[in-house]
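Enquirer: I'll drop the sequence and a predicted model, then ask my questions.
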Amino acid sequence: MTNKARAASAALVVDARGMRCPWPALRLARAMREAADVLLLADDPQAWREVAALAGERGWTLADGAEGGWRVRRD
């Protein structure tokens, strides 16, 4: 297993590909209720803005994750 695959496996994966905003951000918010580390996969071009705003409001750390996704962590 590669380091990237190992890192992704530690996070809860939320697959919101094919969903339009605001659904990816809503799915992320729901997942973050129970998990402190989420890999969000989304392909809507507007998702980045929505996810970044949500993370900023909640004080979550946001970083690029797997292709087409973002790693979101609660500190």
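Expert: Yep, that arrived. Owing to the predicted nature of the structure, the values given are computational and were not obtained by experimental measurement.
Enquirer: contacts and neighbour counts: CA atoms only from here.
Expert: Noted.
Enquirer: Next, the contact list for the residue nearest to the spatial centre of the chain, please.
Expert: Nearest residue to the geometric centre of the chain (C-alpha atoms, centre = their mean): Leu40, 2.8 Å. Shown in contact with Leu40 (C-alpha atoms under 8 Å, 6 or more residues apart in numbering): 13-16, 24, 28, 65, 69-72.
Enquirer: you'd agree it is in a strand?
Expert: Yes: according to DSSP: H, G, I helix; E, B strand; the rest coil, Leu40 belongs to a strand.
Enquirer: Residues in contact with the strand or helix carrying Arg30: which ones?
Expert: For Arg30, the element it lies in under DSSP states H and E is helix 23-32. With contacts defined as C-alpha under 8 Å, 6+ apart, helix 23-32 is touched by 12, 14, 16-17, 38, 40, 42, 47, 50-51, 54, 74.
Enquirer: next up, a second structure to put side by side with the first:
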Amino acid sequence: MTDATLPAADREIDARGLNCPLPILRTKKALAQLNSGQVLSVLTTDPHAGRDFQAFCQQTGNALLAQQARDDAVMVHYVRRR
């Protein structure tokens, strides 16, 4: 996805430098503070985070809208709260 087609985030959390399960735990906590339909973007550097976010969203019913790998080894995950 290009920057122009990425979802607009209502909130962003920075989980760079954290390994599983901490990015998911911070995501869960942040989503609880959002209203249904709002979008959270999460910055991660854990190489397994892509798979972790896919599993988390499948298990919780939240929508994984996009995942973008950036040039600086950061992956951005866009999650819409159910």
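Expert: Nice, thanks for sending it over. Not measured: the values here are computed from a predicted model.
Enquirer: Tell me which entries of the contacts of helix 23-32 of the first structure lie within helices.
Expert: The helices, defined by DSSP state H, take in 47, 50-51, 54 from the contacts of helix 23-32 of the first structure.
Enquirer: Name the member of those with the most neighbours.
Expert: The most crowded member of these, judged by other C-alpha atoms under 10 Å, is Val51 (23 neighbours).
Enquirer: Alignment lookup: that one to the second structure.
Expert: Aligned by TM-score structural alignment, Val51 of the first structure pairs with Phe53 of the second structure.
Enquirer: now Leu41 of the first structure
Expert: By TM-score structural alignment, Leu41 of the first structure lines up with Leu43 in the second structure.
Enquirer: right, and its match touches Arg70 too?
Expert: No: with contacts counted by C-alpha atoms under 8 Å, Leu43 of the second structure stays clear of Arg70, the gap being 10.0 Å.
Enquirer: Comparing these two, which residue is more hemmed in?
Expert: Leu43 (23 against 10).
Enquirer: what's near enough to touch the more buried one?
Expert: Residues counted as contacts of Leu43 of the second structure (C-alpha under 8 Å, 6+ apart) are 12-16, 74-77.
Enquirer: Keep only those residues that stay in contact in the first structure.
Expert: Checked against the first structure using both residues aligned by TM-score structural alignment, their matches' C-alpha atoms under 8 Å, these keep these contacts: 12-16, 75-77.
Enquirer: of the residues you listed, closest to Asp3 of the second structure?
Expert: For these, the closest approach to Asp3 of the second structure (C-alpha to C-alpha) belongs to Val76, at 11.3 Å.
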